[in-house]
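Novice: the following comprises the amino acid sequence and a computationally predicted model.
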Amino acid sequence: MRLTPAHKTLIALSCAAAFGGFAATAMRDALESPALASPGAATQAPAIAALPAAVGTTPLPSLAPMLARVTPAVVSVHTKQRVRVSPFAGDPFFRRMFPELSQERINESLGSGVIVDAARGLVLTNHHVIEGADEVSVTLSDGRTLKAEFVGSDPDTDIAVMRVQAPNLSAITFADTTELRVGDFVVAVGNPFGIGQTVTSGIVSAVGRSGLRGLGYQNFIQTDASINPGNSGGALVNLEGALVGINTASFNPRGSMAGNIGLGFAIPVKLARDVMGQLVATGEVRRGTLGLETQDVDARIAQGMGLSETRGAVVTRVFAGSAAAQAGVRVGDVILAANGERIDDRNALRNFEGLQAVGSRVTLDVLRDGKALQLGTGLREQPRTLAGTELDPRLDGATIAELPASLRQSGAGGVLVEAVARGSRAARNGLQKGDVIVAASAGSFDDLPGFRASFTPAPAQLVLRVVRSGRQGDLLMQ
């Protein structure tokens, strides 16, 4: 978007007059729930001296006309969660002996959301805003409070979709974020700290930002607009009032309550829109996978392969029948880019895969034996669960699943034992529901495809390394 002198003047004025802060939570591992509401407390914004309407005969530019269109589409999200509180919280034995002493408590919290489809009443917000909630309602800018119906959510991208029913809803339009550039002006709207709808402004500090700990699959827009608790799920818009992103997080080494330091992050609207489409259609998100395992390029590997930079993902295993196998990827190939996106390490490749839908076409830039190649393929669906008997008879009766997002985002790897049938062979071998398998006879692995690959060929002796209740041990499967 080309900026006129009027736009530049507008931003200078809006930055000077902006009140409060908007936007999301701190890094999710620092703040796991939005700011708590203060029941019964109504906060009134302080009065601010108005700027003159003109300087001489020249009218001053203003964001007000654009915001008049945008703010009716931004809502406050209220959640309630019922929890049982025991006076013996630290003692499991007494909790079980005296369950009648537990009392129900209702936790309330606040966030923000954006109406993106007025006809169907669809509202976009963050997964962590509504996670675990028993009741969710939204308050419109005109004061109406509506009960919200949960449509679906995706923890890995932190996107959730709700539905409300009411006449005269206002929806926001989607921007084309492919043209978004560092330095473009953006405006954020949300409900920080529960004080009411607030607008702040800034610029795009970076695009395609990733590598932030604890935030799942990442392709963030970074902005210096103020990000504060309670604005998770709020709108980041351009100067035309079109939705650029969904605000999701801020970063401050001292925690979110220490204040804004100009490091805010928003989910690009294209990603949010793609995820929403799958959630509305099926209630879940299906992801594509290349079907391979990789490791980081270190200095030794870079030197041995003649790489000028210590970066990339070295292929260590290609699964039979996978998209990577169909493309001709081989063990020892170094993946340097995917669809033109730079791949610095194995996490960058996993992040890229996790943001692609099933069937997406992918072009890989590969270095093989010192020669640059381009390999193309279509991604296939990433399985979520496997029956143990599909892998090995010694696992009969067990259901193996991908780790939940909360564990993966904390840095854990491996697979989850989702269920174990009573009296089954897996049960007799000592497997229990909730076990996390982190290694097998063939070695360690990160995910379900890696676990499956460890059974090719089938090991003569099968030993599983299991984490159970924080303790690690080995199980011999017979």
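Specialist: Yep, that arrived. Numbering: from 1, shown residues only.
Novice: switch to C-alpha atoms for all contacts and neighbour counts from now on
Specialist: OK.
Novice: in the protein, which strand is the longest?
Specialist: strand 103-117 (DSSP state E).
Novice: C-terminal to it, what's the next element?
Specialist: Counting by DSSP states H and E, the element after strand 103-117 in chain order, helix or strand, is strand 122-125.
Novice: next helix or strand past that following strand?
Specialist: From strand 122-125, the next helix or strand downstream (DSSP H and E) is helix 127-130.
Novice: A further structure is provided below for comparison with the first:
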Amino acid sequence: MLQLLATRRGCSRHGPAVQTKRSSGVQSKATTYSAHPGFGARSRATLMALGLGLALALGQAQGAFARAPDSFADLAQQISPSVVNITTSAVVSGPTSGGPIVPEGSPFEDFFRDFMDRNNRGGESAPRRSEALGSGFVISEDGYIVTNNHVIENADEIEIEFFSGTRLKAKLVGTDPKTDIALLKVESATPLPYVTFGNSDLSRVGDWVVAMGNPLGQGFSVSAGIVSARNRALSGTYDDYIQTDAAINRGNSGGPLFNMDGQVIGVNTAILSPNGGSIGIGFSMASNVVTKVVDQLKEFGETRRGWLGVRIQDVTPDVAEAMGLSEAAGALVTDVPDGPAKDSGIVAGDVITQFAGQPVRDTRDLTRRVADSPVGEAVPVIVQRDGKTETLQVTLGRREEAEAAEVRPAAATPAEPQEAEILGMTLSPVTDALKQSLGLPADAEGLVVGTVDPTSEAFAKGLREGDVITEAGQQKVVRIKDLEDRITEATDAGRKSILLLVRRAGDPRFVALGIE
């Protein structure tokens, strides 16, 4: 099983080193032309020109594919003064870990038990100070430093060690756990050497990169590799990682990933590993995400992301077919609680195709665009609804405030009890008894899923007992007949599937089921 590991030394989210490997260049081969007795001077000149052109082309190709730097020394010398080692400490309590391991029944077992008991009277160890190591980099001469949130999380003391050997205490300016970024500040009597951010969107797969940090607590270290992949998403809502084979080890967390111009294009964060050892896959949060977070932390001490106020899912090919869409793109709205979207007229079943003048590829694309938009800004949102396009103006709220509020499903009405087998499921309308037994809200409505045929498409697509179908064909269903009518309408319209809105524990999602 692969594990995603952070790279802070002394933290449970550690990661090992990553190996890097160079490729050889392309070799060209000279071509010799012999003069034919029937060729005139013009023909020979033409052949000579062609030969020269071919040689130049091959030389350019060789340069393009084999342009590896002779050395990274000049770049390392340029960027090293801005990279820092970070030591954090915190007072922890509870039993100490890492004590001697003695086999059961060993003659030393009683000795070590007595020894530990004397040092752990009362059943708990005395408070102790725990330390961890990480990396970071200076982004301004007045002492702002970027690192990972998990490097400084829960720390009560943060010390910065500079390349020169100078040590300064740092204070925490702000953190963003969603992107694992933290901003620190030190006070220095002299201006500090610093580095600037580059445009991570310009980095290409195959570009050379350099990682720098404090691996394994050994001090400042440089490693080189290439960009292995772009736009990696791991587990966060705003993930945009650069994958690299440059060595990223324990203690590298928070350190910079540089391009060959000495600009920071990523913050080294994690590696992928099956057992804590290296398999050559490291991840750095892209600078174009980091810069927005850093600017907000510097200005407000916290993030202030835009909030649209919708629940969404990707438009899959079967969902697109069920809705009569021309392509599987955009973000399908599954629920609209009280908030900016509801105030602007967006409803469940709308497909958001454009936001603020830019096309929306999928839910991840929309989420990031909304988050990057200023709070309180009015933006145009284009949706597809019932085969037509509508443009709505939405004034964005603040996501951090919205996340603190409880989001509940829309109101519902009771229905007459009955039961039927449809699309491989046993369905019955919501009743008071079902609300109580399933823990549904008092205003719940729809069709409750009973048994699901394990061989059915419904089972394959994740429908299970206790799910509540609230819409079919983008219309509310309260009775069995409502669903049957929607299936008939979809069949008459020549569609091969029907779109169901399904809620589980209050969370909605759309599922397209075949009706042929």
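Specialist: Cool, the structure landed. Nothing here was measured: the structure is a model prediction, and the numbers come from that model.
Novice: what's the burial count for Phe111 of the second structure?
Specialist: By other CA atoms under 10 Å, 11 other residues sit near Phe111 of the second structure.
Novice: please apply the same query to Ile267 of the first structure.
Specialist: Around Ile267 of the first structure there are 27 residues (other CA under 10 Å).
Novice: likewise for Pro274 of the second structure?
Specialist: 12.
Novice: how much space between it and Ala246 of the second structure?
Specialist: Counting by CA to CA, to the nearest Å, the gap from Pro274 of the second structure to Ala246 of the second structure is 18 Å.
Novice: ok, back up a step: what residues in the second structure pair up with the longest strand of the first structure?
Specialist: On the second structure, the counterpart of strand 103-117 of the first structure by TM-score structural alignment is residues 126-140.
Novice: show me what the longest strand of the first structure is packed against.
Specialist: With contacts defined as 3 or more CA pairs under 8 Å, 6 or more residues apart in numbering; DSSP states H and E, the packing partners of strand 103-117 of the first structure are strand 74-85, strand 122-125, helix 127-130.
Novice: now do the buried residues in it.
Specialist: Buried residues in strand 103-117 of the first structure, counted by 16 or more other CA atoms under 10 Å: Glu108, Ser109, Leu110, Gly111, Ser112, Gly113, Val114, Ile115, Val116, Asp117.
Novice: circling back: and the match of strand 103-117 of the first structure, how far out from the chain's middle?
Specialist: How far stretch 126-140 of the second structure lies from its chain's middle: 24 Å, per CA atoms, centre = their mean, to the nearest Å.
Novice: in stretch 359-379 of the second structure, what's buried?
Specialist: 359-364, 366-375, 378-379.
Novice: ditto for stretch 378-387 of the second structure
Specialist: Neighbour-count burial for stretch 378-387 of the second structure flags Ala378, Val379, Val381, Ile382, Val383, Gln384, Arg385 (criterion: 16+ other CA under 10 Å).
Novice: quick check: end-to-end length of stretch 164-182 of the second structure?
Specialist: End-to-end distance (CA to CA), stretch 164-182 of the second structure: 23 Å.
Novice: now do the buried residues in it.
Specialist: Buried, per 16+ other CA under 10 Å, within stretch 164-182 of the second structure: 168-176, 179-182.
Novice: is the most centrally placed residue in the second structure in a helix, a strand, or coil?
Specialist: The centre of the second structure sits closest to Asp239, judged by CA atoms, centre = their mean, with a distance of 2.1 Å. With DSSP: H, G, I helix; E, B strand; the rest coil as the basis, Asp239 of the second structure sits in coil.
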